[in-house]
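K.L.:
have a look at this prediction, sequence included:
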Amino acid sequence: MQHLRISPEGISSLFWIVPEDKPAYAIEPDDLDLSEELLDRIEVWNDVFDALFDSDDPKASQFPTPQAEAAWRAEGRALADAIREELGDEWEVEARF
């Protein structure tokens, strides 16, 4: 079974393949077999994170309001569910945010 992790770990690094015996590596959502509609939603969600991420001081990266963070996390969970559905049973999809 293939393992996909969705986890913000740097600008434009939200999607990771997690092999069983090797370190995780970043991938682009376009490398997955996903619909254009879902890829468009992922891009918007990713852009929100990229806009607030400070690569010079990652710990200082903050959402403007708690509501904005809650909305981003909720969309992330919804995206993880949609990705699971589209990729099927051959994939384990993990969300960490």
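P.N.:
On my side now, so go ahead.
K.L.:
use CA for all of it now, contacts and neighbours both
P.N.:
Noted.
K.L.:
quick one: buried residues of stretch 78-97?
P.N.:
79, 80, 83, 84, 93, 94, 95 (16 or more other CA atoms under 10 Å).
K.L.:
now that stretch, how far from the centre of its chain.
P.N.:
10 Å (CA atoms, centre = their mean, to the nearest Å).
K.L.:
contact partners of the helix or strand containing residue 86?
P.N.:
In the assignment (DSSP states H and E), residue 86 maps to helix 66-87. By CA atoms under 8 Å, 6 or more residues apart in numbering, the list of residues contacting helix 66-87 from outside reads 6, 33-35, 38, 41-42, 45, 48, 63, 91-95, 97.
K.L.:
alongside the first one, take a look at this:
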Amino acid sequence: MPKLLIAPEGVGEHLWIVPENKPPFPVEIEDLDLSEELMDRIEAWGDAFDAIYDPAHPAGSSFPSAEAEIVWRAEGQLIAAAIRDELDDDWEIETKF
């Protein structure tokens, strides 16, 4: 069963394929069979992360407020649910954010 990990790890790297017994590798949203609307949501969600991410100090990256982070995390969970709905039942979806 293919596994998709939703986990922002750097600018532009938000979705990962997780093969068995191999390290995860980033995947472009265009390479998944998702609707344009969902891809747009994923892009906007990823852009919100990219805007606060500091590659020189990843641990110091933070949202401007606790509320902004809560909203971002909630949207991430809604996106994960939408991906589950659109992808095959054969896919396993995991989140890490």
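P.N.:
Here it is on my side, so go on. Note that this is a predicted model, so its numbers are computed, not measured.
K.L.:
quick one: TM-score?
P.N.:
Laid over one another, the chains give 0.97 as their TM-score (TM-score structural alignment, normalised by the length of the first structure), with 97 aligned residues with a CA RMSD of 0.6 Å.
K.L.:
which residue ranges of the first structure form strands?
P.N.:
2-6, 15-17, 25-26, 91-95 (DSSP state E).
K.L.:
and the third one, how far from the second structure on average?
P.N.:
In the superposition with the second structure, the average deviation recorded for strand 25-26 of the first structure is 0.4 Å (mean CA distance after the TM-score superposition for the first structure).
K.L.:
quick one on the thing from earlier: as CSV, the buried residues of stretch 78-97 of the first structure with distance to residue 22 of the first structure would be great.
P.N.:
Formatted as CSV, these follow (distance: CA to CA, whole Å):
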residue, distance to residue 22 of the first structure
79, 26
80, 23
83, 23
84, 22
93, 17
94, 17
95, 19
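K.L.:
nearest to residue 1 of the first structure, of those residues?
P.N.:
residue 93 (10.3 Å; CA to CA).
K.L.:
from residue 44 of the first structure, how far off is the residue lying closest to the closest one once chain neighbours are set aside?
P.N.:
Once flanking residues are discounted, residue 93 of the first structure sits nearest to residue 4: 4.9 Å by CA to CA, 6 or more residues apart in numbering. Counting by CA to CA, to the nearest Å, the gap from residue 4 of the first structure to residue 44 of the first structure is 19 Å.
K.L.:
just give the closest residue to residue 95 of the second structure, not the sequence neighbours.
P.N.:
residue 6 (4.7 Å).
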